[in-house]
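Asker: Structure for the following, please:
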Amino acid sequence: MVTGGGRGVGAGVCREVARLGANVVVADIDDAKAIAVADEITAAGNRAEARACDVADWHAAAALIAGCVDRHGRIDGLVNAAGLMRMGTLVEMTEGLFDAMFTVNVAGTAYCAHHAAIAMSAQGSGAIVNFVSGSQMGIPEMGAYGASKGAVASFTYTWALELAGAGVRVNAVSPMGMTRMVDVATTYHDERSLPHHVNVMPDPSANAGTISFLLSDRAKDITGQIVRVEGNLLSLIVHPAIAAPVLDRPEWDFESVADAFDRDLRARLLPVGVSSLEVRPAAGGTNMWHAEDAPTKR
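Answerer: Got it, this is the predicted structure:
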């Protein structure tokens, strides 16, 4: 099941998982787009069907998953590709701008995942792949969109823990591609004579291999992770974590906190925005950030 499968990254995933042998349900709010992708897949000799669905509707999401289970007897994978992006600074933000993105990106992802997780838990297996964004690290004019994707990242970590015992894996991708969202950003920047953040974007299909892998048995030991795809670049996005070492004292009053920042914490402040940090194996096989490693701004 691929929501938002009628275009962009979602359509690319539908084509690739069908090529790899899956029965694909192409779900999209635009029925004509979903049908076109499904017809293209079946014309190539693979298996697909189209379903119209507004993922932000709880009952529609439930019917979408139930329909898949009724027809095929199970649901092995869910890709939450459906999403909405609007641009705007904190000062420019309107109630409608905020609500629209959170309804589709956050609630829509949760609704589909909820119903899929029930079915997957009952069958003892399944994989969910959510969509996040580098904007959750901080990109100007994309605060509301980034916040919605940050919520999905938090869902990913939590659901992976909750569903581990049921045999259900939950991961996410941070994809990049020339989609309608790029058009939204370009129009916003052009109207305000602002520089563009990104000038060259890969074809949306460049993300399909990574998402297909996360759905597959080859990734059976991978859960709770976010994989970033930037054209030729493949990387992991680290989880929010408590930076070690942790300072300890009986009481933290104003003076002691200020002193702690002057002596230690100020030197360990992390950059704001899309950045890269190096992680190295520590004793015991765990991965730890090393404070002496200077972050690289990207």
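Asker: contacts and neighbour counts: CA atoms only from here.
Answerer: Will do.
Asker: quick one: contacts for the nearest residue to residue 123 once chain neighbours are set aside?
Answerer: Of all residues not flanking residue 123 in the chain, residue 74 sits nearest, at 7.4 Å (CA to CA, 6 or more residues apart in numbering). Taking CA atoms under 8 Å, 6 or more residues apart in numbering, we find residue 74 in contact with 68, 119-120, 123.
Asker: Would you mark the buried spots in stretch 26-36?
Answerer: Applying a neighbour-count criterion of 16 or more other CA atoms under 10 Å, the buried positions in stretch 26-36 are 26-30, 33-36.
Asker: Which of the residues you listed fall in strands?
Answerer: Filtering the buried residues of stretch 26-36 for membership in strands, criterion DSSP state E, returns 26-28.
Asker: I'd like these written out as a markdown table, with distance to residue 114 added.
Answerer: As requested, those are exported to a markdown table (distance: CA to CA, whole Å):
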| residue | distance to residue 114 |
| --- | --- |
| 26 | 19 |
| 27 | 16 |
| 28 | 18 |
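Asker: helix or strand right after the lengthiest helix in the chain?
Answerer: Identified as the longest helix of the chain according to DSSP state H is helix 143-163. Using DSSP states H and E, the helix or strand that directly follows helix 143-163 along the chain is strand 168-174.
Asker: Here is the second sequence; please produce its structure so I can put it next to the first one:
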Amino acid sequence: MGVLEGKAVVITGAGRGLGRAYAMHAAGHGAAVVVNDVDGELAEKVAAGIVASGGLALSNGDSVTGYAGASAIVEACVERFGALDGLVNNAGLNYQVPPWADDPDRVRALVEVNVLGSLYCGMAAIPVMRRQGHGAIVNIVSGSMLGKSNGAAYSASKGAVAAATYSWATDLSAEGIRVNAVSPLAWTRMVEADAVERERLSRDHTPERVAPLVTYLLSDLSSGITGQVVRSTGDALHLVRQPAVKEPVLRRETWEVEDIARAFETEFADVLEPPPAQRWRLPG
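Answerer: Here you go, the predicted structure:
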């Protein structure tokens, strides 16, 4: 029996790449999967592949960029499979451009998918999970959330999803709902379009190597694990440190400009760090 036997899960953006790998792996471990992708033909192809392999799947082409679409995805899962045990917020857009050349319409489109899409799907799924008394949400973030060169919109969007993960985990732990995030690195269309990642990542780092982590977080094996961001590159697995206050904490009755300047010249001088993206790199 698979670790997801008897569970029904929704995976957005599952028509190709990482989302497809998550859907196929979850189905292979017993889950009934709603394969969502705005490209309905791709969703149908993945769902058909799952069914042909003896699994249960339903394709869905609704867009996550509106609450009505997000609700329709959740409703399709409940209507077809009778429950919603897991949600993987994977649908996303990415592009690289210097900040001085970014386009407002392109920024808005990315935020609508990456941020609002995750929030809307969560907002639609959480009431169902609360009524059931259980559920697991896996948000897909990125190492870019620490500040990727030529990727401000994408970095900001994934930072927002990480923050939502922490917030939902805090609110929902008492409801029996676990919320975690996965920060994957695998060879996908996004990587192929990124000159920096393309140079440092091997094609052997396939999406299928990340999928077991998502299946684990959807399963009861991860009972009690919530509010975590987990990084997977296929061969490396680690937790991402959560935001926290950094020592030392200096106190004065009031802080004038000169006092702040002195703090940065003295106590803070030894604990200043470069931008996170410059130091958060694993070998390979």
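Asker: Quantitatively, what TM-score do the chains reach?
Answerer: Here the TM-score for the pair of chains, by TM-score structural alignment, normalised by the length of structure 2, is 0.91; 273 aligned residues with a CA RMSD of 1.8 Å.
Asker: Counterpart of the residue nearest to residue 123 of structure 1 over in structure 2?
Answerer: In structure 2, the residue equivalent to residue 74 of structure 1 is residue 83, according to TM-score structural alignment.
Asker: and that match, helix, strand or coil?
Answerer: Under the three-state scheme (DSSP: H, G, I helix; E, B strand; the rest coil), residue 83 of structure 2 adopts coil.
Asker: Likewise for residue 138 of structure 2?
Answerer: At residue 138 of structure 2, secondary structure determined by three-state DSSP is strand.
Asker: which ones are touching it?
Answerer: Contacts of residue 138 of structure 2 by CA under 8 Å, 6+ apart are 86-89, 179-182, 214, 217-218.
Asker: all helices for structure 1, in order.
Answerer: Assigned by DSSP H, structure 1 shows helices spanning 8-19, 31-43, 58-72, 95-101, 109-123, 143-163, 180-191, 208-215, 254-263.
Asker: Next, work out how far apart residue 166 of structure 2 and residue 277 of structure 2 are.
Answerer: As judged by CA to CA, to the nearest Å, residue 166 of structure 2 and residue 277 of structure 2 stand 21 Å apart.
Asker: Now do the contacts for the aligned residue in structure 2 for residue 49 of structure 1.
Answerer: In structure 2, residue 49 of structure 1 lines up with residue 58, judged by TM-score structural alignment. The contact partners of residue 58 of structure 2, taken as CA under 8 Å, 6+ apart, are 33-35, 44, 47, 77.
Asker: if we go to structure 1, which of those residues are intact?
Answerer: Among the contacts of residue 58 of structure 2, the contacts conserved in structure 1 (both residues aligned by TM-score structural alignment, their matches' CA atoms under 8 Å) are 33-35, 44, 47.
Asker: What does residue 236 of structure 1 correspond to in structure 2?
Answerer: Under the alignment (TM-score structural alignment), residue 236 of structure 1 pairs with residue 239 of structure 2.
Asker: show me the contacts for the closest residue to its match other than its chain neighbours.
Answerer: Leaving out its chain neighbours, the residue that sits closest to residue 239 of structure 2 by CA to CA, 6+ apart is residue 230, at 4.6 Å. Residue 230 of structure 2 makes contact with 180-183, 237-240 under the criterion CA under 8 Å, 6+ apart.
Asker: Tell me who's in contact with residue 133 of structure 1.
Answerer: 146, 149-150, 173-175.
Asker: Tell me the one of those nearest residue 187 of structure 1?
Answerer: Set against residue 187 of structure 1, the nearest of the contacts of residue 133 of structure 1 by CA to CA is residue 146 (18.3 Å).
Asker: ok, now which ones touch the closest one?
Answerer: Contacts for residue 146 of structure 1 (CA under 8 Å, 6+ apart) come out as 133-139.
Asker: Quick one: map it onto structure 2.
Answerer: Alignment note (TM-score structural alignment): residue 146 of structure 1 maps to residue 155 of structure 2.
Asker: Could you check how far the closest residue to that match other than its chain neighbours is from residue 275 of structure 2?
Answerer: Leaving aside its chain neighbours, residue 155 of structure 2 sits nearest to residue 145 (4.3 Å; criterion: CA to CA, 6+ apart). Separation of residue 145 of structure 2 from residue 275 of structure 2 (CA to CA): 11 Å.
Asker: Touching stretch 275-284 of structure 2 from outside, list them.
Answerer: 143-144, 146-148, 200-201.
Asker: Mark which of the residues you listed are buried, thanks.
Answerer: For those, buried by 16+ other CA under 10 Å: 143-144, 146-148, 201.
Asker: what would those look like in CSV with distance to residue 194 of structure 2?
Answerer: Formatted as CSV, those follow (distance: CA to CA, whole Å):
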residue, distance to residue 194 of structure 2
143, 14
144, 12
146, 17
147, 15
148, 11
201, 10
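Asker: Mind picking the one among those residues that's closest to residue 109 of structure 2?
Answerer: residue 144 (17.9 Å).
Asker: show me what contacts the counterpart of that closest one in structure 1?
Answerer: Counting by TM-score structural alignment, residue 144 of structure 2 lines up with residue 135 in structure 1. Going by CA under 8 Å, 6+ apart, residue 135 of structure 1 touches 142-143, 145-146, 149, 273-274.
Asker: Repeat that for residue 216 of structure 1.
Answerer: Residue 216 of structure 1 touches residue 127, counting by CA under 8 Å, 6+ apart.
Asker: Counterpart of it over in structure 2?
Answerer: Matched across to structure 2, residue 216 of structure 1 falls on residue 219, judged by TM-score structural alignment.
Asker: how far away is its match from residue 30 of structure 2?
Answerer: In terms of CA to CA, residue 219 of structure 2 sits 10 Å off from residue 30 of structure 2.
Asker: Run a quick neighbour tally on the residue nearest to residue 155 of structure 2.
Answerer: 22 (other CA atoms under 10 Å).
Asker: Just the terminal-to-terminal distance for stretch 39-50 of structure 1.
Answerer: Span of stretch 39-50 of structure 1 from end to end, CA to CA: 8 Å.
Asker: no no, stretch 186-194 of structure 2
Answerer: Distance between the boundary residues of stretch 186-194 of structure 2 (CA to CA) amounts to 12 Å.
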